[in-house]
Structures are given as structure tokens and as C-alpha cells.
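Q: Predicted model and sequence below, questions to follow.
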Amino acid sequence: MSGLAGIHYFDQRPVAEDDLQRMIASLHHRGPDRSAIWHCGPTGLAHCMLWTTPESLHETLPLVDSGGQLAITADARLDNRTELISALNLIDQPPQTLSDSQLILAAYAKWGDACPAKLIGDFAFVIWDGRRRQLICARDFFGVKPLYYYYGPGIFTFASEIKALLTLPEVPRRLNEARVADYLMERLEEIDKTSTFYQEIYRFPPGQTLVIEGSHCRWQTHFRLDPGAEIRCRSDEEYTAAFLEVFSEAVRCRLRSAYPMASMLSGGLDSSAIVGLARQMVPANGQGRLHTLSAISNEGVHCLETTHTRAVLNQGHVEAHTIRPDQLSQYTAELDETLHHCDDLFDHLIWHVPLSMYLLARRYHLRAVLDGIDGDMVASLSTTHHINYLIRAGRWPTAVREAMGLQTYGYSARNLLYYNSLSHLSPYIPAVLKQIRRKFSSERDLFQEAIAGTIINPDFARNVNVTSRLQQLYENFDTTHCSTLTEATARFFKAPRLTVGIERYGRIAAQQGVEPRHPLLDTRLVQFCLALPWSQKINRGHTKIILRRAMAGRLPESVCWRTGKEHLGPDFFEAWLQLKRDFINEIMAGQLNRISAYVDISAVRAAYRRCLQANQWTEDGFPVWQAVTLTYWLSRHKL
């Protein structure tokens, strides 16, 4: 993990060194080991380094090539280094002396702005090409590495975090009220991959390259999943062996570290599978034992996740670290620091469990942490989605068998078959008929349905047209016109939901000086799983069937073949709000009216009274916390 920033002026005025220094100083938590700036005329680059990989120990960024015409700043970890070194004819240099940024710069020198398509890994980088007088920016397919930008009159500026952009006087500090509505509706966080809480400041879209030449810009997509690819093996055993080979490589290449490695371990299949492989690989790399980070239940509280976590830990070969809800008080200073430095309001809503594990990583000086994002999409299917496509294909006996199997997860086989039978007719309903139906639907009913259960001020919701925003959200997941299940799955990968989850993890990890790594989001593994037959993903009610088969014998049977989930989130949320009770009371007593234009104050106060009467926050604390954090965030950021 690193922090990067930069400025490019279109009117050719020189970049001021002080501006770059302010930008990079605001990102110190992302790279405390080394920082530097480079500027030449109207272009300036900055970087702060967190050492993680062996090569990063000797890396200097920004990096300028020997001819002085190419300069790069980057936050990158490349996973196809061997292939790149060969393709770039760098085989005469010891690999350990070649940094990832050197490889990217060499790739640009060879392939130009097509170079991001040659890279496998997590990256955000910006290159200044002095010969062509152009700036090239790129971000990895899933958006693991963050990048924000402002493109305004006479200036393009970028950074790993918004706070760095806001140090510049040219960047406006104007609230994006539509994003406030998204926050109050919560599910609208997933509406797109670019918006932020500031007007005119954007997230750089994942999987894209931006080329700026003069005052003109050109966007291009550098990676796409191929929904037409197919993998065919002769048996389940062959499929499992092929999967295990690709999955193992996805884990192995993310263990490249100059420091001890760690992995989250929740007791779920995804993180357990990663630990099951990594704990054998880490000692073989001479890195000692794998460290595990687990959020567990309080003593005396039965929790299935904790039981499964301990089952994996009991297999040994790890250095285990755990945190309980009743131990959060030991981390009050770190939690308050995260609350105060939060750029994105959404981070307040689900941060408690993953943040707890990143707090553990920080305490034990663990710089890079693996996690299980997002096995639910990669190694499986939407739990019931395949039934729709089986019915479309006329494969009723198989559809019935699968529906019966899903009863293990609490589904009704009858309802699954009934509703999927109806929904499979949707592609055949002409668009004009759907428009007529929407036209004659009551606008008032649609609006009331949209805001039900939220604390959003109805007048504010109308002003930002939340029903239209919800319609846009639903269109992100509309697969009714996808002809195959693989095509529908690929569409899910393109939807913003996965990106916003990755970005949340990245932001809260960065505050603790931790680099998150996601083996299940290796693009080679994702493409492999996308090309698998559906029967290798879900079978007779068992989701992630190929992952279960691959881990049989490597994990406890109770973990490998578990069904269902329990969540510790509410317990950690309750503990955190109890710790912040004085903070909540202070804002509720004297500051809440500041957000009356956005929030239904009476609904918030009613929820607050119920929390006080019950002396617990699990049921009604969420809307109270939404309102309190919105009030605090607007005040702290002077909006």
C-alpha cells in the first residue's frame, strides 16, 4: 500500500512544490516509510511508501526513467512479474532488484497506453510522458487500489484519498447532496462506481485508463471478463484439481512480503480456505507462521462463527490473534482516530468487524492482510439465480432438484419454482409494456415504498429524486435480457456492489497502515470460475461446491460443508455505540437540528428514546448512528 498524488496544469503554469508537499503530508498514514515528490513544469507527482513487498524496500517513487522523459507514481502489486520480466526482455537483471513500478514504466515504454491490459494484480498509477506531453492514469479491474480525481478549469489533480485533493485551493469543497441521500437510503451506495460526497470530485472508475493530452481526455477499458469462455473437464475431480491450481496461485502471489503475513479468519468457508492454503505456504517461504485475525464472540456467548473459527485454529500452524466486542474499549483511541479522519460517510456503517481485525493487525505490526472477499460471487452463484436459467432452458427436473436442495438454506422449494417461473417470462415482455405499467403505477406509492424504514426527510428525498436513483440501482442488477447464466454472472461482477465493498475495506485498512489483499479477486481465478459450468458452483443446495471439494481434507468437515451464516456485526456495533454513548448524547442534545433538511428528526429522536429505554442499540441504534455521524461529518468537513 502507498499513497500517491499529483497535479497537472493545462495552462502550463509550474506546479508549486508546497502544493505537492501538502497533498502527500495528508496521506502519511498510507506510507510512513518514505515520501518524495517530483515536478517538472506543469506536472508534479508525489508518493509516500509503505514497505510490504521485498522489492518495495529498495523502491524509489516517483520514478523517472534514464532518459528523463517518463515519470511514474504508483500504488501497485503485480502478480505476473515473471511473465512481464520475460516479455520486457529484462531477464538479465535480478528479479529482486526490479520494483513493480519499474515494470509498469517498462511496460508503458513498450506498449504505450495499452500497457494496463498486460498487468495482473492490484494497481493505481499515473505516468507523465514528456515526449508525447500526455498523462496516463489507470486503475485495476476491481478497484482494489484507490484513486480519486478532480478535473476542473485549467487543472487535473489526483490522489489516493479525497483529503489530499482538498488541500489544493483550486479544488472546490461543495457537498454532493445526492450522495447524502444515498447514505440515508444506504443501499444506494451501490448506485455507481464514481460518485463521492463532493461535487466534482470522483472515484476513478475501475478497469479504465485515462489519457490526457493537452486539454483533451480519452477513456478506454483495459480489461473485460469473457462470459463466452468455457472450461470443460471430464470429471468433478479434474475440475477440482484445475480450480485448486488457480486458487493456490492466487493465494501464493499475495504472500509476497518482506514482513510477516496475516489473514482474516471468520470461520466462513472463504477466509478458512485461504488460511488452509496460506498456512502451508508461508513457512515454506521462510516467513515463519501465518498470523490470523479473528473477531469472535464474548466469553459464554454461543456463536457458530466463533465455533468454526476455533475449529480451523485447532488445526494449528498459525499465530492466532482474536478480538471480542468487550475488548473494543482497549482500542478507543484508534477507533476515535478513524472516526475523525473518515473521508467517506459509508465507512461508519459496517466498519466495526473488519476494522476490529485491522486494529489487531496494527497492534501486532502486520502490514499486509489477506481476506475472503468475495467468495460469494467468485466461487458460487447468486444462491437461487441458476433456477431461473434452468427453467428458461426447459430443464425442469434439474430445477426441481436444485430447489429441493436449497431447502437446507431455509428456502421454500415451492416458492423458488413459482417465482422463478414467473420471472423467466420477463425478457419476453416488450419494453413498451413495462413503461406503460410504470407510468400508471402510483408515483406516491413508489415514493413511499422507496423511503419506508429510512430516516430521510421526505422533501429532501423528492428533491434528489430517490425513486429515479433506485431505478438506476435496480438496472445495475437487471439480468432479464442476459441469454446465459454466465452472462448474468459477468454482469454482477460489473455492478458497483463489489467495488464499493472493496473500497470500504481499503479505506479503513489504510487508516491502520494495513494493505488488504484479496486472493478470491485474482482476475485469473475470477475468469476461471466464470467459465465453469454452473454445476461446479452450486449443486443440490451446496453453494461454492468446487471450493468445498478442493478444501476437503484441508479444513475441518464442519467448516468445509457448513450451511448458513451468523454475523457478529450487531455485537460489535452494540459495543461500539455503548462506548460512544456520551458522543451520541452530545450530538442528539444540541446539534441534530443542523441536518433537519436531510433527515426526519422526529424519527431519529423516537429511535433514540427507544435505545435509551431498552439500554441497548442493536435494534434502533442504526438510524441514530446514521444521523449522528452525518451531523459530525458535515461539521468536521465544514460542509
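A: Sure, I can see it. Residues are numbered from 1 along each chain as shown.
Q: alpha carbons only for contacts and neighbour counts from here, please
A: OK.
Q: centroid residue for this structure?
A: Geometric centre of the chain, nearest residue: residue 502, 0.5 Å, by C-alpha atoms, centre = their mean.
Q: which outside residues touch the helix or strand containing residue 252?
A: Element membership for residue 252, per DSSP states H and E: helix 236-252. By C-alpha atoms under 8 Å, 6 or more residues apart in numbering, the surrounding residues in contact with helix 236-252 are 233, 274, 277-278, 281, 519-520, 522, 524-525, 528-529, 536, 546-547, 549-550.
Q: how far away is the residue sitting furthest away from the middle of the chain from residue 433?
A: The C-alpha centroid of the chain is most remote from residue 440, which lies 38.5 Å away (C-alpha atoms, centre = their mean). With the distance defined as C-alpha to C-alpha, to the nearest Å, residue 440 ends up 11 Å from residue 433.
Q: Just the buried ones among the contacts of helix 236-252, please.
A: The neighbour count (16 or more other C-alpha atoms under 10 Å) marks 274, 277-278, 281, 519-520, 522, 524-525, 528-529, 536, 546-547, 549-550 as buried among the contacts of helix 236-252.
Q: Please identify which pair of the residues you listed lies farthest apart.
A: Longest distance between any two of the buried ones among the contacts of helix 236-252 is 25.9 Å, between 281 and 536; criterion C-alpha to C-alpha.
Q: second one coming, line it up with the first:
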Amino acid sequence: MSGFIALVNTDGTLIDSSLLEMLTNSLERLGPDKKQVWQEGAIGLGHTLFQTTRESQYEHQPATLDGNAWITGHIRIDGRKDLLGRLGITNKINLDRTPDSQLVLHAYRKWGEQCTENLLGDYAFAIWDKLQNKLFCAKDRFGMRQLYYARIKNNFVVSNSLQCMLSHPAITRRLNDQAIGGFLLFGDHEWLNKSITAFADVNVLRPAHTLTLSDKKLHIKRYWNLPVESTLLRYPNKNSYLEHFYEIFKIAVSDRIRCDDIVISLSGGMDSSAIAATAVELQGSQTSSNAPTAITRVYDEVHPCQERYYSGLAAKKLDISQHVTAADNFPLFSNTIKTSRPIEYGHSGYWLHFEKSIRALGRTVLTGEAGDNLLSYPATQEIFRESSAPVVLLELIKLTKRYAEIPGWGAGIKKKLKTKSLHTRGSDRSPYPYPAWINPDFESKAELQELWAAMWQPRTKQSQAQCRNTLLDKSLVQPGWCTNDLITNSDFAFSDHRDPFLDPRLIEFLSSVPALPWLFKKHILREAFKDKLPNAIINRPKTVLGNLTHSLLRRDMPQCSGSNQEESGRLSNQLGDYIDLNVYPKLSNCLTDPILLYINMRAILLNRWLLDGY
């Protein structure tokens, strides 16, 4: 990804040019192709370029159209031709030679801060408006790009790199108690609060939000929401739904492959295989120099899966080359990487290896990670409002025959029985026990018991009756899709990750089709691609990988027992601030209990993160 930095001295003092240069230099790992800075008075912008589109060869950020507004950012704009039409400049611009940053500047010139309402794609950027003496920043709808900010006295700093932010002399590495507590309770503080980082001085702009710094005042607002309700499409036949879906899906994929070295993360499931089939149709077969390349991660022995077989079927059918990387030989723990926050992912060495393998194949990788979230079937009573009872019953019969499973229809009988059983046992509604090893003083200071209770509080009738779009909005915006800045010590620029399922045009269409039958078991995707992919993939049920960490631990523990840092008692000096060391868990005690491992792994991963020096 490209790197960017924006500095504003709110007291009007001149920007330290050596500081701006130093911070921009720290971004060269993210953008190795070109580096530029611009400064004027109390404002300084820096940018390092990583070219991932054909137009980016013409990129010269920090950029301006007229000297009045300057932009720096990590930007990829979709629907470029449509945007030109709305801007009214179709005949004035050669789109093939116009980088995305220029389109954003044109949009800002026409619509001001409302420009984001007209921008599609993945982006995070900062614009300095000289005429209005303000800094305007924005982040895309789903957070595929990162934007950090910090305000320390008279220093205001914006960047998409946390390491760059922490390199600023005014920003400390003091840890954020809420973030550490959120990780220990839920595995990632972002499930609790997406506006904070692991460091108290640095905040994150939420997805679909803008930030404006004007007259020393900071204003943050949300610019987009998925509509609470969508008008249902009523087509006369099913082929019309399928044709409309495939038309939009092709556009979503096409906008993300404006480059010559596309890599597809291919698992052999429906989501990634559908993306691969569409990319091949758009870019040509194996004989084309632009043909996509597939990469697949597999576990053959330690945690056997069927990804090698199914992905191989897809690659053969589509006539594309495939690179398979096996993860079996990588240990559960690795000292090779450092991360920007403690994360619930122990197989970090393989993660870095996989990203490096992708980068060797190309600068852009398509993933289908959001497919499950977007195509989830909402078993709500809305189904009966979307269609008449006879139609619903007929679809239930057809789908039951097709998938050998009865779709839910929102009566909630099973859930009510389960809830009654829980109340009878006096249990709370959490899916796993509250950690027993948290330091009581930290627990009280960070109000962790209150956070835990709020997360798992009983759902009210009102919350249970949420419409499908409200549930969909949460499932698409709440996850942290941007992972490019998680690894902070890699020696290469990660390939640009793009997900066609995180496209507002596709999302708005799917929110307007009847959930039954189209969203049950991803029925619309399976039907649209049944002639484009092998039957084995079309009919493949959703496969859960399972508890990978438990499998790796059972393999590694006999070799590392007694020498592993957790087993030998090598603990961070800071760990006692968060963990009761008298009951600190050991890995060897988790071998027979996957739930216990799931909980206790967080204490162990926090210890490793602290030891690594964050």
C-alpha cells in the first residue's frame, strides 16, 4: 500500500522540514516506487507510492489541481467513468492517464466535504484546503484503508501507518487500557471500539467517516449508512435476478483489476472461486499475459483440509496457474514479526510467509473474505413480509430438497427453547467463560466486568426484531478488513488486498432481493456460477476450518515444553499490570480443552506482544 502523512501545527508555527522528511522516510517500506513531500507554513504532507493500477504511473502525490487544495492518501476509486459523468468533465479528462487522487480533488472541488457521498472504492486521504484553512480527511465505507490521527498539544498528525505515527516525537507509546482490556476479553479491541488503537495517544477514523480540522476544532461525522430498508426487486422470473446479480458482480470485480498482475486468494470455496471465474472472463485465459494467478494456503497434515483438492478443481477448470503454500511446517509461535496491536493469531510466521508469496506473484490480490458476511441468510420474520406464505412454503420445499437442510423462517422456536434452558441453569449469555486471570486492579480501572456484561446482555425484543439491512450493516462494518498495517517489521510492501464483496453497488442489490431463496446457502452465487465452475464446488457445503490453534499446539507442545517462553516463565515486566501472575495460564494445561485454549491464548499472546517490544 502507499504511505502518507499529514502534519498541521495548529499554533501556526512552521513545519519542521527535517521532521516531515523523517516521517515520510519511515513510509518507504509501504511505498517503494516514489517519495515526495510538500509543505507550506504550518502544513506538511508526505507520500510514498506503491503502484497498483495502470493509472498510478501518473501519480504525483502530494497532488493539487490549482494550488488551493492539496491531497495525500492511499486511494483507489471505483466507477471512474460514472464519477466523471457526475462531475461533468467526461470530455475534459483522459481517464487512462488520470490517477485516482486527481479524481478525488475534482470531487472535492465540486462537492466539498460531501464528495465522499459520490466516491466508491477503497481510500483514506487527507486534503489541505488553503482557501478555507482546514484539513479534511476521509475513510472508505468499510475500512479497507487505514487512517490514524493524533492531537498532542499543537501537533495534529494523520497517517495510514501506526509506526509512522509513533515515530513522531510528540506521540508516546503509552498503552491504551481499553484496547488491552478489549483484546483480553474479546480477542481484538476492534470488536469493542474501532476508534482506538493499542496506544493511548493515537486514534482511528472509523469506516464511512470524515474528519475536519478547522479553527483548531475537530469534527468527525459519518457520511454513509446502508439504508435501513430497501425496496424489494420483483422480477418476473429467476433468470432476471441472476443476470442482474452477475452484471453487478462483474463490475465489482472489473473495477478492482485495473492492473496487469492480479493474484487471487483461492480457497476452493464459492466466494473466491466466483471471483476467479469472473476475473478470468474479464482478463482472458492462460495465454494472456494479464491472466490471473491463484494462490492457495493449505494444511495437509497437522490440520487436514480439502482446500488443495477443491482449489485445484477451480484452477483447472479456469485454466489458470496455481501456487499452493503448505503451512504445516510453520510453528504456532514465531519471533519473526511484530504487530501494531496484540492479535488473536498465533500462526504469525506463516502469515508473513503467505503475504510474501503473494507479493512475489503480483501487487494486487483479490480476496472473498466478506462473502460470508454479505451473503448471510437472515432467518427473520421479514421473510414472510417479503413474500406471501404460499411462495415462502414452496421455496422452503425446493431449498430443503436442494441442500438437504430446512431454512429458518424467523419463528425462533429453537432460540426460545435454548434461552429458557440458559435461564434455568442461571447461565449468562456469553459463548465462553470470563477470563479468570485478569489483574483485579486493572479489571476495575478498565471497567472490564461492565464491558463484558454489556457485550453479552440479553437481547431485547426490539433488538431481536432488527431488519436484515441493520444486521447486514453491522456484519460488514464491524470487522476489521484492513490488515496491511498489522505487521510492522516486514521488509517488503504488502500486495494491495481488494474484496469485490465489499462493493456498495453489490451490497445494495443483494439487500433488495428476497432473502428466500437467494441468500440461503449463497443460493444466488451458486446458481449464477453453476455453468462456470465445477459441480463439486457448486455443491460443496460451507466448510469450517476448525480450531487450528489447538491442532498446532498439540503438535508443537511436546517439542517446546520446558523451553517455550511461556512454559519456562519468561514473562514481560509489564504483564503483571494486566494479568494476575499467580494464575497465569500455561499452554500445557490447554491441550485437552479447546475452549480453555481459546480464552487463555489471549494472555499468552499479550505476553509475547509485550516481549517483542511493540
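A: Thanks, I have it. Because the structure is a prediction, the values reported are computed rather than measured.
Q: ok so, going back, read off where the helix holding residue 252 of the first structure ends up in the second structure.
A: Counting by TM-score structural alignment, helix 236-252 of the first structure falls onto residues 238-254 of the second structure.
Q: any idea how far that stretch is from the chain center?
A: 24 Å (C-alpha atoms, centre = their mean, to the nearest Å).
Q: and residue 91 of the first structure, what pairs with it in the second structure?
A: So residue 91 of the first structure corresponds to residue 91, using TM-score structural alignment.
Q: Residue 552 of the first structure now?
A: Under the alignment (TM-score structural alignment), residue 552 of the first structure pairs with residue 530 in the second structure.
Q: ok, now how distant is its match from residue 251 of the second structure?
A: Residue 530 of the second structure is 19 Å from residue 251 of the second structure, by C-alpha to C-alpha.
Q: ok, now residue 318 of the second structure?
A: 19 Å.
Q: Have a look at these two and say which one is more surrounded.
A: For the pair residue 318 of the second structure and residue 251, the greater number of neighbours falls to residue 318 (23 against 18), based on other C-alpha atoms under 10 Å.
Q: which ones are touching that one?
A: Residue 318 of the second structure touches 276-277, 280, 285, 533, counting by C-alpha under 8 Å, 6+ apart.
Q: before we move on, what about residue 620 of the first structure?
A: Counting by C-alpha under 8 Å, 6+ apart, residue 620 of the first structure makes contact with 607-608, 610-611.
Q: which residues in the stretch 251-400 of the second structure form strands?
A: 262-265, 293-298, 322-326, 364-366 (DSSP state E, counting those that start in this stretch).
Q: Which part of the first structure matches the last one?
A: In other words, strand 364-366 of the second structure. Under TM-score structural alignment, the match for strand 364-366 of the second structure is residues 368-370.
Q: these two touch, right, residue 150 of the second structure and residue 202?
A: Yes - using C-alpha atoms under 8 Å, residue 150 of the second structure and residue 202 qualify as a contacting pair, with a distance of 4.9 Å.
Q: which neighbours do these two share?
A: Common neighbours of residue 150 of the second structure and residue 202 (C-alpha under 8 Å, 6+ apart) are 165, 171.
Q: What about the buried ones among the contacts of helix 236-252 of the first structure, which are in helices?
A: Among those, DSSP state H puts 274, 277-278, 281, 524-525, 528-529, 546-547, 549-550 in helices.
Q: Which residues are in contact with the closest residue to residue 407 of the first structure other than its chain neighbours?
A: Distances taken as C-alpha to C-alpha, 6 or more residues apart in numbering place residue 413 nearest to residue 407 of the first structure, at 6.3 Å, with adjacent residues excluded. Residue 413 of the first structure makes contacts with 400, 403-404, 406-407, as judged by C-alpha under 8 Å, 6+ apart.
Q: What is the aligned counterpart of residue 471 of the second structure in the first structure?
A: Using TM-score structural alignment, residue 471 of the second structure pairs with residue 489 in the first structure.
Q: Kind regards, and thank you for your time.
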